[in-house]
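Chemist: okay, sequence plus prediction incoming.
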Amino acid sequence: MDALAAQQSVNWQWVKGHAGNPLNELADSIAFKESQSRISQKTDDLAGENITRLDDALSHVDDTGNASMVDVSSKASTFRAAKAEGWVHMKPSTLALIKDNAIEKGDVLSVAKVAGIMASKKTSDLIPLCHPIPVNKVSVEMSINESKNAIHVISEASTNGKTGIEMEALMAVSISCLTIYDMCKSAERTIKIDGVRLLKKTGGKHNYSA
């Protein structure tokens, strides 16, 4: 093919698009029909095989692609545990106010700890497809990291249930971090929350460790 193309003498001519040139209109028509054919085929693929793959990957999606609560009725209750963390970064001056218990709203770390524990027990009320599960215990621990000008928040939760408790651990961390922000926002508006993540989960079909 390359050898045959090299034997051809081609004279290029610029033609304004959609100006009525017969050959240009023919080429445009062929290209458009081919593109529509490929789009149609891709749509058919998405409607069939790819939705099946999505259902396999996402447990809260049914075979039609709609959100669905997972049926755990056939699962056995086992002891399950999870651990999560998060960081709240701030100015050294704000961190000093927390250490000295000089924030106007009061004891930041104590309030944030209780808020995290309370929120953990409300997880299924806030996350639509999350199962309400019996919570054995939730703990929230906080430490001041002066080298990072941050507060490190760690939560642990456990249950004897049919599904994991990682969302409860993540909820505890998230709300504790938000409460720290709320308690301190009058002193600083540039406080940043980051690094919220699951560190570990055990007791289920798929255990995890970061």
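Modeler: Perfect, I can see it now.

Chemist: CA only for contacts and neighbour counts going forward, please
Modeler: Fine.

Chemist: which neighbouring elements make contact with the helix or strand Glu168 falls within?
Modeler: In the assignment (DSSP states H and E), Glu168 maps to helix 166-184. If you count contacts as 3 or more CA pairs under 8 Å, 6 or more residues apart in numbering; DSSP states H and E, helix 166-184 packs onto strand 78-89, helix 108-120, helix 123-126, strand 137-145, strand 150-161, strand 192-202.

Chemist: another structure for you, compare them:
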Amino acid sequence: MGDLTHFNEEGRAKMVDIGEKAETVRTAIAHSSIKVNEVIYDKITSNSMKKGDVLAVAQVAGIMASKKTSDIIPMCHPIMLTSVDISFEWKLTDSDHILQITATAKTKGSTGVEMEALTAASACALTVYDMCKAVDKGMIIGETYLIEKTGGKNGDFKRTE
């Protein structure tokens, strides 16, 4: 593991200087999920939720959130995203209806896009919750984590589980 670089000599928070870092193509893929009941699953998949197309709104919310990451995460640099893509997949069992969310962010720059991908995935899950809470407030937002990232001086990362 690398050293924590977000602290100055006094032990106080600082924004890392990326001025000397090389610009490279960087990607990050993040995951989140939300478990809903069968009624919500049916309403989302039939596009009959009163507030509108839940997945379309969640997708736009994720993209918008990724672009605002530096506004809400204090030490993140504002970056120029070259691409943000969100995909959804249902994982169904006899008792569970889980919406799997995958967010991919890309840039060409001096800092990574992990936080932008994680923010996008999180915002998608939160938006689904917001749009469906009138039906059931018992939804559960699941683990959110980085799947993989490429580019930068620290190299690539790929989750192995």
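Modeler: Received it, and whenever you're ready, just let me know what you need. Computed from a predicted model, the values in this text were never measured in an experiment.

Chemist: quantify their similarity with the TM-score.
Modeler: After superposition, the two chains reach a TM-score of 0.93 (TM-score structural alignment, normalised by the length of structure 2), with 155 aligned residues with a CA RMSD of 1.1 Å.

Chemist: related to what we said a few turns ago, would TSV of the helices and strands packed on helix 166-184 of structure 1 with mean neighbour count and distance to Asp71 of structure 1 be doable?
Modeler: Listed next are these as TSV, based on neighbours: other CA atoms under 10 Å; distance: least, CA to CA, whole Å:
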stretch	mean neighbour count	distance to Asp71 of structure 1
strand 78-89	22	16
helix 108-120	22	22
helix 123-126	15	15
strand 137-145	17	24
strand 150-161	23	13
strand 192-202	17	20
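
Chemist: and of the ones you listed, who's closest to Ile175 of structure 1?
Modeler: Among those, helix 108-120 comes nearest to Ile175 of structure 1, with 5.2 Å by CA to CA.

Chemist: for the closest one, grab the matching residue range in structure 2.
Modeler: Aligning helix 108-120 of structure 1 against structure 2 (TM-score structural alignment) gives residues 54-66.

Chemist: ditto for stretch 43-51 of structure 1
Modeler: Per TM-score structural alignment, stretch 43-51 of structure 1 has no counterpart in structure 2.

Chemist: list the contacts of the match of helix 108-120 of structure 1.
Modeler: Identification of contacts with stretch 54-66 of structure 2 by CA atoms under 8 Å, 6 or more residues apart in numbering yields 44, 47, 84-88, 103, 105, 115-117, 119-125, 127-128, 131.

Chemist: and it, how far from structure 1 on average?
Modeler: Mean deviation of stretch 54-66 of structure 2 relative to structure 1 after superposition (mean CA distance after the TM-score superposition for structure 1): 0.4 Å.

Chemist: next one: the aligned residue in structure 1 for Ile29 of structure 2 from Lys42 of structure 1, what distance?
Modeler: Applying TM-score structural alignment, one finds that Ile29 of structure 2 aligns to Lys83 in structure 1. Using CA to CA, to the nearest Å, Lys83 of structure 1 is found at 42 Å from Lys42 of structure 1.

Chemist: got a list of what the nearest residue to the match of Ile29 of structure 2 once chain neighbours are set aside touches?
Modeler: Nearest residue to Lys83 of structure 1, sequence neighbours excluded (CA to CA, 6 or more residues apart in numbering): Glu156, at 4.4 Å. Each residue near Glu156 of structure 1 by CA under 8 Å, 6+ apart is listed here: 81-84, 137-140, 169.

Chemist: can you do 7 Å?
Modeler: 82-84, 138-140, 169 (CA atoms under 7 Å, 6 or more residues apart in numbering).

Chemist: cool, and Asp194 of structure 1?
Modeler: 86-88.

Chemist: Gly151 of structure 2 now?
Modeler: Taking CA under 7 Å, 6+ apart, one finds 24-27 in contact with Gly151 of structure 2.

Chemist: thinking again about what came up before, what remains of the contacts of Asp194 of structure 1 once you look at structure 2?
Modeler: Mapping the contacts of Asp194 of structure 1 onto structure 2 (both residues aligned by TM-score structural alignment, their matches' CA atoms under 7 Å) leaves 86-88 still in contact.

Chemist: just the element for Ala134 of structure 2, please.
Modeler: Per DSSP H and E, there is no helix or strand for Ala134 of structure 2.

Chemist: what of Lys148 of structure 1?
Modeler: If you go by DSSP H and E, Lys148 of structure 1 is not part of any helix or strand.

Chemist: what's the first helix or strand after the lengthiest helix in structure 1?
Modeler: Longest helix in structure 1 by number of residues (criterion: DSSP state H): helix 22-47. Proceeding N to C from helix 22-47 of structure 1, the next assigned helix or strand is helix 49-57, under DSSP H and E.
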